[in-house]
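Q: Okay, here's the prediction I keep looking at, along with the sequence it came from:
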Amino acid sequence: MAKIRFYLTNKRAKGETKLYCFINYGLYVEEKGKKKYLPLKYTTPFQVLPALWNAENNRAKETIKWADADKFEISQSAVDESARENRNKFNDSLAVLELNVNRIISKLTVNNRLPRHEQVKKELDKIYYPDKVIANVTEIDYQSFDLIQFIDHLIRSKSDLKLTTIKSYLVVRKNLQEYQKKHKGSVTPQNANIDFYNSFVSYLTGKGLSKNTIGTRIKIVKSVLAYANEKKGVEVSQDYKLKSFAKPREETESVYLTTDELSRIYDLTLPKSLDNVRDLFLIGCDTGLRFSDLSRLKKDNINSDNTISITTQKTVKKVVVPITPRVRNIFEKYDYKLPRVISNQKFNQFLKEIARYAEIKEPVTITKTVKGMLVTRTVSKWELVTSHTARRSFATNAFLNDVPALAIMQITGHRTESAFMKYIRMSPKDNAIKLQSHKFFTQMAVVK
């Protein structure tokens, strides 16, 4: 993997200055018996004020100066939110460039022979300075593109793609490369028919991927084919519109924690590292906020009417959630400065330990498809607890306590009630207990 460092073109600039980078991908010459590495210098199109750049972290600084000017007339919360969004967008652009660099070098490396600087620069220019590259080209022949070329084109041309989306596209790109190598042929929009679908699904299944993971890959393939057909007028096999060309899926065994189990977790005495994770998890259980939003909660998000307001990172929509006494206690415990959120992987690892300490050990039988075979096993409930369990617990417990589904959906972001009902996790016993209080069951009298 290439090592990439960004630098300001003019550190003393009064206005914005471009970033350039040095890309060290292992290219070298030998001088007097020693290796002399040859990093590629590349000027990016990204500009930043020197005062907003953190040279040590190689990313934009965390400062309210990133906020849009009009937000200062609204509230401090609006300023913080705007600054965070603009800074993250800038830093994501740098992360995408790093992804593109490594993809290009991998693509151009043949028989372990690294590409020349000019080759790498030319490919980068196609993405970041396309006008320079196609100045002498009258028209792009999209009809000759295969699926991999269309994925590259989408990544280059669609500026609104999120970093997570680009990563997903690159994974599918790699899958297609490996598939083509195995089957010794190119996958084009014209031959991406139902036979390809069955073969590609079979190939991914053989790699040990779950049905839902394969479904995500197929969803991207379908979106690429739709783009080629509808946006670029390319002749495409229309099989991708068939019901049989659907993305595979299966129900996953996602658990929720009952109000009693959450109380047991809350009452635990834990070391600080687990204590922080426990408290953030419980905020998620009581607010329904995603893991990505928990780290962004501040005192400014708390309103005088005992609610939390935040624009969610995933949907960029504002949600307002009532504050429970437990959430209020946790905020006060940290003087409204919540602990830093660790990586999702580490968070989930600690969370399982916490659930085990709370003796959440109800047996749960899970069934999933592994290499095309159904595999069933029984585990303790604590083994299935993850950061996402918080949102499921919030939705399920709220529903069981007769909060209207549409009101919960305003917080969880589900667009349809059917999608929401699939999301909540209610056991047959939970359902029976809930029905006991319904007037249909309480009004029945025994006739003698």
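A: Done, it's in.
Q: hey, let's count contacts and neighbours off CA atoms from now on
A: Noted.
Q: Break down this structure into its strands, ranges please.
A: Ranges of strands in the chain, per DSSP state E, are 3-8, 17-24, 28-31, 34-37, 40-48, 53-54, 59-60, 307-311, 318-322, 363-370, 373-380.
Q: Would you mind putting the ones you listed into JSON lines with mean neighbour count and distance to K174 alongside?
A: JSON lines is the format used below for the strands of the chain (neighbours: other CA atoms under 10 Å; distance: least, CA to CA, whole Å):
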{"stretch": "strand 3-8", "mean neighbour count": "18", "distance to K174": "21"}
{"stretch": "strand 17-24", "mean neighbour count": "19", "distance to K174": "22"}
{"stretch": "strand 28-31", "mean neighbour count": "11", "distance to K174": "27"}
{"stretch": "strand 34-37", "mean neighbour count": "12", "distance to K174": "28"}
{"stretch": "strand 40-48", "mean neighbour count": "16", "distance to K174": "25"}
{"stretch": "strand 53-54", "mean neighbour count": "16", "distance to K174": "33"}
{"stretch": "strand 59-60", "mean neighbour count": "21", "distance to K174": "28"}
{"stretch": "strand 307-311", "mean neighbour count": "18", "distance to K174": "34"}
{"stretch": "strand 318-322", "mean neighbour count": "16", "distance to K174": "36"}
{"stretch": "strand 363-370", "mean neighbour count": "14", "distance to K174": "21"}
{"stretch": "strand 373-380", "mean neighbour count": "11", "distance to K174": "25"}
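Q: of all the ones you listed, which lies closest to C285?
A: Of all the strands of the chain, strand 318-322 sits nearest to C285, with 11.8 Å by CA to CA.
Q: another structure for you, compare them:
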Amino acid sequence: MSSVQPTSGTIKFRLKQPKEQKETPILFDYSFGRGNRIKYSTGFKILPKFWDNGNQRVRSVSTINNREEINSRLSEIKSKFTKELSKLEEPDKQNKLVLKSIYDDIMGRKEESSLPHFTFFTYADRFIKIHETNLISSSAMKLNLITIRAYKQTIKQLKDFNKENHFGLDFDKIDMTFYYSFVSFLEEKEYSLNTIGKHIKNIIALMNRATEDGINTNLKYKHRDFRRVSERTTSIYLTAQEIDDLYSLDLSFNKDWERARDIFLIGYFTGQRVSDYNGLTQKNIKTFEGRKVFEIHQKKTKKTVYIPIHPKIKSIMKERYNGDLPKKMADQQINEYIKKVGRKAKIKDIVITKKTIGGNVKEDPINKYDLIGTHTARRSFCTNAYLSKMPVIDIMALSGHTTEKEFYNYIKVTPQERAVKIADSAFFQ
């Protein structure tokens, strides 16, 4: 028999009524699992005497003009169905509605009403695929690569959870029972509270999109307790003195360290995200009323900001890059090198980190230089600019923060530092 046998089933073509004396439909027959089967018309009819049941093809008969067309189409249906089948998760391979949707798509008779038959994993995988291949025409709807990667990580965790717990996860199963089970699953893997929270956030986002698309009708995920869990991470900022120590450090013996340090300092003196400050060139430099400024199109906010070029950036450009800016460096390399630079600059304070892992709060002492990363530059700018009494509205205009609440949650100012700043206000003079 000329049949295709995927790992989960067998594809055959057969006649609906093989013993008829008149034309009968050629059927697509797929058997899978334990006694499961789907049968659909291929759109072709034939007299049984012209059908080769062994090869599942139209016989070579001179009176049938479209024999090659029919046989070619049958091969195409079989090939496409097998290919789409291989992309499915195991639960979807047993779902007749999903299989029907695939067949309808191949036959060109897919209707919008068939979309709601997709399972959660089918929808999630297709959602990712659409964004990865840039099939959405509206740029406002596109996801960036970091967000896509985060969704893929969440989907992987959900598939592991589903497999390990035999949960049969689908849209209608996403409720508070699932929520507690999934959180517990992640806690047992000793993920931090913030990581767990990000996965919950991604699930909610996917469910919202599926609901908007008419795929999902289960709204139990909107329960007030079905929410992202989080805790404030141990983030640091470098003091103005520590920034000066980095700036003054002689790193001529290691050009990679030096370039990473200089890019970091540009991040500090501009207050931008690493995606905006790493890779600035002469094209970003404009002159207004005799003053040189950076013109930066922020990737996240889509806003254009103008930032005065700090004297120390000018000095870095003049002394080490012949009046140019340091070339872009991979973020991972900056994160690796800036920690080593911080250690050499003797930024040795001990920081106590607190993190909820596996449901338990753990405290660990860590060297401050080990916590320095690309984002520390921006946080240090915002904090030191605030302590220097730069108006908050001006800091936000440069940093891109949209609300004061967001800004104050972002900066790292101790109660003592805030008290000293307040003491300098006119009220206490």
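A: Done, it's in. Everything numeric in this text was worked out from a predicted model, so none of it was measured.
Q: quick one on the thing from earlier: relative to M409 of the first structure, which of the strands of the first structure is closest?
A: strand 318-322 (10.4 Å).
Q: residues in the second structure matched by the closest one, start to end?
A: With TM-score structural alignment applied, strand 318-322 of the first structure matches the range 304-308 in the second structure.
Q: Check the offset of the matching stretch from the chain's centre.
A: Computed by CA atoms, centre = their mean, to the nearest Å, the separation of stretch 304-308 of the second structure from the middle of its chain amounts to 29 Å.
Q: By how much does that stretch deviate from the first structure on average?
A: In this overlay with the first structure, the average offset of stretch 304-308 of the second structure from its partner residues is 1.3 Å by mean CA distance after the TM-score superposition for the first structure.
Q: what about the helices in the stretch 301-429 of the second structure?
A: Using DSSP state H, counting those that start in this stretch, the helices of the stretch 301-429 of the second structure run over residues 311-320, 331-344, 374-387, 392-399, 404-410, 415-423.
Q: Using CSV, lay out the ones you listed together with mean neighbour count and distance to V229 of the second structure.
A: Listed next are those as CSV, based on neighbours: other CA under 10 Å; distance: least, CA to CA, whole Å:
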stretch, mean neighbour count, distance to V229 of the second structure
helix 311-320, 15, 40
helix 331-344, 19, 27
helix 374-387, 23, 22
helix 392-399, 16, 26
helix 404-410, 13, 17
helix 415-423, 12, 26
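Q: Serialize these to JSON lines and add fields for distance to R291 of the second structure.
A: JSON lines is the format used below for these (distance: least, CA to CA, whole Å):
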{"stretch": "helix 311-320", "distance to R291 of the second structure": "12"}
{"stretch": "helix 331-344", "distance to R291 of the second structure": "30"}
{"stretch": "helix 374-387", "distance to R291 of the second structure": "21"}
{"stretch": "helix 392-399", "distance to R291 of the second structure": "17"}
{"stretch": "helix 404-410", "distance to R291 of the second structure": "28"}
{"stretch": "helix 415-423", "distance to R291 of the second structure": "30"}
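Q: Out of the ones you listed, which is closest to L85 of the second structure?
A: helix 331-344 (38.0 Å).
Q: Dump the strands of the first structure to JSON lines, plus distance to R340 of the first structure.
A: Below are these laid out as JSON lines (distance: least, CA to CA, whole Å):
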{"stretch": "strand 3-8", "distance to R340 of the first structure": "26"}
{"stretch": "strand 17-24", "distance to R340 of the first structure": "29"}
{"stretch": "strand 28-31", "distance to R340 of the first structure": "41"}
{"stretch": "strand 34-37", "distance to R340 of the first structure": "38"}
{"stretch": "strand 40-48", "distance to R340 of the first structure": "27"}
{"stretch": "strand 53-54", "distance to R340 of the first structure": "20"}
{"stretch": "strand 59-60", "distance to R340 of the first structure": "19"}
{"stretch": "strand 307-311", "distance to R340 of the first structure": "18"}
{"stretch": "strand 318-322", "distance to R340 of the first structure": "21"}
{"stretch": "strand 363-370", "distance to R340 of the first structure": "32"}
{"stretch": "strand 373-380", "distance to R340 of the first structure": "29"}
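Q: So for S114 of the second structure, which of the helices of the stretch 301-429 of the second structure sits nearest?
A: Comparing the helices of the stretch 301-429 of the second structure by CA to CA, helix 404-410 comes nearest, at 42.8 Å.
Q: okay, how far is it across stretch 363-382 of the first structure, tip to tip?
A: One end of stretch 363-382 of the first structure sits 9 Å from the other (CA to CA, to the nearest Å).
Q: Specify, as a residue range, where it falls in the second structure.
A: Counting by TM-score structural alignment, stretch 363-382 of the first structure corresponds to residues 350-369.
Q: distance between the matching stretch and the chain's centre?
A: Stretch 350-369 of the second structure has its C-alpha centroid displaced from the chain centroid by 26 Å (CA atoms, centre = their mean).
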